[in-house]
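**Q** Have a look; sequence and predicted model below, questions after that.
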Amino acid sequence: MSQNIPPRYGFVNYAEIWNGRLAMIGILVGLSTELLTGQGILGQIGFG
């Protein structure tokens, strides 16, 4: 009994779509935090 389940890791469309979505969420969170605090990312973690 062989199942044709497509891989969900590596350079496949499924993984790349989620990678793009999570990157967009990360950028949105970073920009929102910068607008709320008035400091850039380096200032927020103590390097600026």
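**A** Received, thanks.
**Q** all contacts plus neighbour counts: C-alpha atoms, from now on.
**A** Noted.
**Q** Please report how far Leu28 lies from Arg21.
**A** Here Leu28 is placed at a distance of 11 Å from Arg21 (CA to CA, to the nearest Å).
**Q** just Tyr14 next, same as before
**A** Noted for Tyr14: a distance of 11 Å to Arg21, by CA to CA.
**Q** ditto for Leu35
**A** As it turns out, when the distance is counted by CA to CA, Leu35 lies 21 Å from Arg21.
**Q** another structure for you, compare them:
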Amino acid sequence: MLSEGQIKTNQHTIEFAVIEQISQKFNFKITNISYTDYYGIIFGIEKI
């Protein structure tokens, strides 16, 4: 069971409406957002 982790998007831009739909479907919240050249945008997540 996943309690926390990361979503690595491999993208330089992303629509937050998509992330919001995914977070509601899988019942998690975003804890932080970071960016790297290799992984793109990275969202830290935590199970609600």
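**A** Received the coordinates, thanks. Keep in mind that what you see is a predicted model, and the values were worked out from it rather than measured.
**Q** what's the TM-score for these two chains?
**A** Laid over one another, the chains give 0.31 as their TM-score (TM-score structural alignment, normalised by the length of structure 1), with 25 aligned residues with a CA RMSD of 3.5 Å.
**Q** Can you tell me how far Lys25 of structure 2 is from Thr36 of structure 2?
**A** According to CA to CA, Lys25 of structure 2 and Thr36 of structure 2 sit 26 Å apart.
**Q** neighbour count winner among those two?
**A** Taking Lys25 of structure 2 and Thr36 together and counting by other CA atoms under 10 Å, Thr36 has the greater number of neighbours (12 against 9).
**Q** Can you tell me the closest non-neighbouring residue to the more buried one?
**A** Closest residue in space to Thr36 of structure 2, ignoring its immediate chain neighbours: Ile42 at 7.7 Å, by CA to CA, 6 or more residues apart in numbering.
**Q** Which of the helices or strands spans that neighbour?
**A** Counting by DSSP states H and E, the element that carries Ile42 of structure 2 is strand 40-47.
**Q** Quick check: buried residues in that strand?
**A** Across strand 40-47 of structure 2, burial judged by 16 or more other CA atoms under 10 Å covers Gly40, Ile41, Ile42, Phe43, Ile45, Glu46.
**Q** Kindly report the same for stretch 13-31 of structure 1.
**A** For stretch 13-31 of structure 1, using 16+ other CA under 10 Å, no residue counts as buried.
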